[in-house]
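**Q** no FASTA, just this:
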């Protein structure tokens, strides 16, 4: 805990005032500095400067929370930035989600916490003689308007370079005309250290193409759809020339940027705040460069218009790819190039929607939709070390949960939107599913322990509202291809999953009474679902859609004696669509897994690798570099984002359904690995690598001369159980093996090491 000193400060303006404020403070240090740290809390966003230079490379700090309940502070090592003698500190504050001045249907402009940006800074300097001092924010700091004349996390940033103040954040600057900072109230009384991977510029892209429309209008095409910003660099512009930098995902037939698919929820108050558009006003002083500090967009195309004729080419603009800088931990390589691109597009969409919390899309909403996040959590965890992001976001769940246990559909939410719909278990099961997945992937029980009371409150709420064990509370199988599935069935599936997770967690935590109670509740839900929805004569749930058959299989609701019959019916169902998807979001999570885990991996791969409508490959064949919000390409009739993560389960399924890499929840964290590879027809080779806490796990196979050559690596201090279909003749090196028959499988126990296995295909 930090023993905070000083005061929160702001300027004299209210929340409607548009220019972003500068703050500065100058000190003199007479001793030699040993170490120094800056502890920074803000309502809104900040950039921190010492002696004219920005400290670090972090973007959009601190992360977004429910500001009236919890604020994050960041810690910066500034030892190397300070010098003996005069030092100047500078702060530039942006609005972020704290002071949302743009209007949209989500009512963030009416958020109950909304206020003028403010900050609390403690700078702690330790000298070589072991004395120390703390520089704090108070009325001695000075403030003035910056050239950032407007900034919105949702729409764009406006910068008037004519208003630049030279050397404002350097020593010996004359700030006598600046005003004193004002003491302000804290956004909340709860300051928490920000302990997660920061947002950074990950890479830079040059335009692949530029089209001149006329002397004042150019359109730039970048290699792929991204989340991020652009940097405009110009030379010898006439002072006062206005450049409008418009970002979008599509082009009209006339070559102009088309935002009709992403401005659905935008409600402009006037023309001064255009969507996904930065505005730069040149100062006319030669070389000029602009990149927004407090905003990001989703785009592949950029349209730049100027108020006066100005020649532009590919050297005038760069795209910055920005997201939470989570390390990559997984790779997939296959003999199917389109399939490889699906994996790449899935990862691109996942990262495009990771900004200190998981979002749905980086352009029109940027909201933390709970259903999108728990559906994609395994895709995230197989590919990236994202535990810190989820730990932070689950704390956001705690901030949002009502006393009766209800959760909002977007987290964080503005306090006036989020409880009207999509708050049932099919969406807000994120409170249980994500901490459970973190436990199985990392072997770390701390998040489950922390969230246990919240999961319990949520499950108890559903039990109270729906004592029969069946609930219709939820949004249902969102955006189905064609068939509509039973909402009571899909909502009850997730209710069962939550109750079962709660029971298992109670057992892990030694809460015997709770464990018995919630195992009983889970069984009650399972019985009720099967009594109401399962036709025991036909082994079909409800009307037998792909979602209605796959969901109960995937979530473990099907009684053992019906499991194979239900799986057989699911196979027949996908045959009817010639192995094409006919599901929505919830069905997409379940379908491929239900098939590959029940003897129909070939069918799952056929679906996953299709290249005509509707499929992931269909998007790729039509130029997609990210995943879309809807299966059709006709966005004129479907206001669909082209960078959504909600259909991203396929990224996790590649590790599971083809590589067969599963954590063992009995011995979690990949201490013991369950290996269930499927050597599917249609692929000549496949390789999955996953960097677990114990080291790299490799599951790779290829076909050669009628045999499967399978290689597997088990990291040190780990072991694995390898499940191979019973009856497949095999040889293994470097050691003899012991096999145990288990139904359709032979189970081979493997210790740490690398193994080469030859199998004869049937």
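**A** Arrived safely. Please read these numbers as outputs of a predicted model, since none were measured by experiment.
**Q** C-alpha only now, for contacts and for neighbours.
**A** Will do.
**Q** List the buried residues in stretch 14-27.
**A** Neighbour counts over stretch 14-27 (16 or more other CA atoms under 10 Å) mark 18, 19, 20, 21, 22, 23, 24, 25, 26 as buried.
**Q** can these go into a markdown table with extra columns for distance to residue 444?
**A** A markdown table is the format used below for those (distance: CA to CA, whole Å):
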| residue | distance to residue 444 |
| --- | --- |
| 18 | 45 |
| 19 | 45 |
| 20 | 42 |
| 21 | 42 |
| 22 | 42 |
| 23 | 42 |
| 24 | 43 |
| 25 | 43 |
| 26 | 45 |
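**Q** What is the end-to-end distance of stretch 741-759?
**A** 17 Å (CA to CA, to the nearest Å).
**Q** also this one, for the comparison:
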């Protein structure tokens, strides 16, 4: 019997806290699988033994005649809170061959409010300005432990310890949410427990909540079925103290005073340390609970995902050194230092240097963005902050007193969602542009999709995301991220249907700019890429309410308001009309609403929004088209591209409108004139109408303004603005809104496209554009069904093409005029 691979529950392997009471399962086949699945059978039990015996006590789906291998929903007995279940899957193909998964497990969340027995705890507000150390000793029996779990909500950020060892690799936990609506707790597997006394510890910093409080629940299950349970609350044996981290904030940074480790030593969370009133510890006091409902955190945690050792260090004199880690990253600097007691090292972070060679912090605005370590004077000491993060390439290390900086390493910190895409080609500039797009995307995934990681912002700006999401879907597995972030958007919604410009809502307007089409797009993509129907169903009513709100702010489908439009255009004399842009995005919303109606099976809405979309397109064409010039509105690249991309141009005029875009780009010296909204449409439209070479010219163009200019000026991440020098406070050099050129590389040079009506990438199209400016391309993308690969190479006047299609997938391969329709497998062609 062959093996199924990558069996997952709710897109996770061995999850510890599944929030759904009816979770979904998925699995994959090896690349060698050439057939079609004809049936599946899923069995779920409370023990592995029951599965082995064929005595599953929770669910036996029976043999289901179906090709489904993604999004198969649990249909057994009701699942219980805080429980572990075991699951396996068997399938057959058309030839009667059988396949089986390894036995997997999943654990459920705390479903009910009543499951939480403890109370929120903290300290008096004037106790301490740094992080808080919570600890408790628990006594366990001398019996074998079957399962030990901790459910911890330490706000704003926390880290969890057992007997002195940190559990897991997460940092900056839990993820930021709309705290008035939802608060995440984290499930931990407790290791290193022993018979007798054990110490559990939680360190808590301010994070985004701006408060420090703890809710904790501990379960230890012995093999004989007995359960030890413990929870937080005043008078329950929890002690709390200050810490050597005497100051911490997201924007400000950290101050760590190693001199007070005598009072709050590094072994504070072990039996070797005894907290007392005399040494500065106290009992916890009751704290007010956040308003939001508790929910299990199911997105990937934020982690240290890569390390960048310093590439240079410049002595500026007077104890000041400039450290360059080589790349513009989000995270922090880990240092090792040696020196006398009371000496200090202050680290100031920035993305560029001044003309004098010091770190330039102009674009940080009010954010201090510095960390300070005060030495205790005991040999080699190491420091890295844990309750803040910075966006930087350069660090100004200022040493006060007698100390020596031994080493510096930039630690790259972001949500640990797996990378799924890869792109390379024969052109070095395009390869470098791909690299910085990926890095910038990762730099701006911190449990929300942020705009930048360095200044006093770092918000989930929705207007950027309608362009940005295209490269995101090629590069990063968003299966767990999308449901979380789209719910953040829903939580910003007003009674009238408006949503916030940012999610969670921190700034911007309410209602949001009409360009915020990311709201329905995310639900569509959850289904299209990952087979997630539940997200579309859960958010459908709220998305519909937003679309109806936009309709209410329009007259004959022309929008009445706009804020940002095509933001940050590169030429002062070119700007798309804001209301035109808003109106085209109304059309896009209507089309997406029809698509979501199809997904959730609402035939009435499908017809209604399909009709709205047709009438909207006709109204926009009638109002804005100039039959003499074949332009829309003012004839900018953005305005014409939106008209083509969103489908308001009659067939007879399409090639002329596309030609206008091309001629304008060439006339501008191979430059795109669009801002953050329009450029993605311009690139796609040019490629669709035979001008892919011009997109490559635009991307490689080393002259200001553009992406090639970024590369000419040593960019290691994508910029917010077009100037190479930091000219004002609104000039981030780590901004993903202009990074979706990377989607052009995948979709057109690599040719990889997921069909609009796909379910979990079951329908794909591979149509590489053999631009004369590139000699070879290699592109790949891992999907929930397996990996798509598209490679081509030009040699001796011929082009060789290699395509790999995952099992359970149908593909249309377009090579020039030749079209091949294939299933899963490996294919080679000559063109």
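**A** In hand now; what should we look at? In this text, all values refer to a predicted model and were calculated from it rather than measured experimentally.
**Q** State the pair within the buried residues of stretch 14-27 of the first structure that is farthest apart.
**A** 18 and 26 (26.2 Å; CA to CA).
**Q** Quick check: of the buried residues of stretch 14-27 of the first structure, which lies closest to residue 677 of the first structure?
**A** Among these, and counting by CA to CA, the member closest to residue 677 of the first structure is residue 20, at 55.0 Å.
**Q** Show me what the closest one aligns to in the second structure.
**A** By TM-score structural alignment, residue 20 of the first structure lines up with residue 131 in the second structure.
**Q** do the same with residue 225 of the first structure
**A** Match for residue 225 of the first structure (TM-score structural alignment): residue 328.
**Q** now swap in residue 540 of the first structure and tell me
**A** Residue 540 of the first structure maps onto residue 631 in the second structure, by TM-score structural alignment.
**Q** go on, residue 122 of the first structure?
**A** By TM-score structural alignment, residue 122 of the first structure lines up with residue 217.
**Q** Report the contact partners of the closest residue to its match other than its chain neighbours.
**A** Counting by CA to CA, 6 or more residues apart in numbering, residue 217 of the second structure lies nearest to residue 231, which is 4.3 Å off, once chain neighbours are set aside. Residues near residue 231 of the second structure by CA atoms under 8 Å, 6 or more residues apart in numbering: 117, 118, 119, 215, 216, 217, 218.
**Q** now swap in residue 430 of the first structure and tell me
**A** 370, 371, 373, 374.
**Q** Which members of those are classed as buried?
**A** Using 16+ other CA under 10 Å, the buried members of the contacts of residue 430 of the first structure are 370, 371, 373, 374.
**Q** Mind telling me what the first one corresponds to in the second structure?
**A** Under the alignment by TM-score structural alignment, residue 370 of the first structure pairs with residue 462 in the second structure.
**Q** where's its match relative to residue 634 of the second structure, distance?
**A** Distance, residue 462 of the second structure to residue 634 of the second structure, using CA to CA: 26 Å.
**Q** Kindly report the same for residue 399 of the second structure.
**A** 57 Å.
**Q** Looking only at neighbour counts, state which of these two leads.
**A** Between residue 399 of the second structure and residue 634, counted using other CA atoms under 10 Å, residue 399 has the larger neighbour count: 21 against 17.
**Q** show me where the stretch 1-150 of the second structure has helices.
**A** 48-53 (DSSP state H, counting those that start in this stretch).
**Q** and if you look at the stretch 451-600 of the first structure?
**A** Going by DSSP H, counting those that start in this stretch, the stretch 451-600 of the first structure shows helices at 487-508, 512-533, 546-554, 560-576, 585-596.
**Q** okay if I get these as JSON lines plus mean neighbour count and distance to residue 478 of the first structure?
**A** What follows is these, written out as JSON lines (neighbours: other CA atoms under 10 Å; distance: least, CA to CA, whole Å):
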{"stretch": "helix 487-508", "mean neighbour count": "24", "distance to residue 478 of the first structure": "10"}
{"stretch": "helix 512-533", "mean neighbour count": "18", "distance to residue 478 of the first structure": "20"}
{"stretch": "helix 546-554", "mean neighbour count": "27", "distance to residue 478 of the first structure": "11"}
{"stretch": "helix 560-576", "mean neighbour count": "17", "distance to residue 478 of the first structure": "19"}
{"stretch": "helix 585-596", "mean neighbour count": "26", "distance to residue 478 of the first structure": "5"}
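**Q** Out of those helices, which gets nearest to residue 145 of the first structure?
**A** helix 585-596 (46.2 Å).
**Q** any idea how far stretch 127-136 of the first structure is from the chain center?
**A** With CA atoms, centre = their mean, to the nearest Å as the basis, stretch 127-136 of the first structure stands 40 Å off its chain's centre.
**Q** Span of it from start to end?
**A** Terminal residues of stretch 127-136 of the first structure are spaced 17 Å apart (CA to CA).
**Q** Tell me which of the helices of the stretch 451-600 of the first structure sits nearest to residue 46 of the first structure.
**A** Proximity to residue 46 of the first structure (CA to CA) singles out helix 585-596 among the helices of the stretch 451-600 of the first structure, at 36.5 Å.
**Q** quick one: stretch 668-686 of the second structure aligns where in the first structure?
**A** Residue span in the first structure matched to stretch 668-686 of the second structure, by TM-score structural alignment: 577-595.
**Q** quick revisit: what about the match of residue 20 of the first structure, distance to residue 125 of the second structure?
**A** Distance of residue 131 of the second structure to residue 125 of the second structure, computed by CA to CA: 12 Å.
**Q** now do residue 445 of the second structure
**A** Residue 445 of the second structure is 31 Å from residue 125 of the second structure, by CA to CA.
**Q** Which one of these two is surrounded by more residues?
**A** Neighbour totals were compared for residue 445 of the second structure and residue 125, and residue 445 leads with 23 against 9 (other CA under 10 Å).
**Q** still on that earlier bit, which single one of the buried residues of stretch 14-27 of the first structure is nearest to residue 516 of the first structure?
**A** Out of the buried residues of stretch 14-27 of the first structure, the member with the shortest distance to residue 516 of the first structure (by CA to CA) is residue 20, at 56.0 Å.
**Q** Verify the stated contact: that closest one with residue 148.
**A** Yes: proximity of residue 20 of the first structure to residue 148 meets the contact threshold set by CA atoms under 8 Å, at 5.5 Å.
**Q** which residues of the stretch 701-831 of the second structure fall in strands?
**A** Remark: strands assigned in the stretch 701-831 of the second structure by DSSP state E, counting those that start in this stretch are 752-754, 763-766, 776-783, 786-795, 798-805, 810-815, 818-822, 825-830.
**Q** Tell me which of those lies nearest to residue 669 of the second structure.
**A** So among these, strand 776-783 is nearest, using CA to CA, at 25.9 Å.
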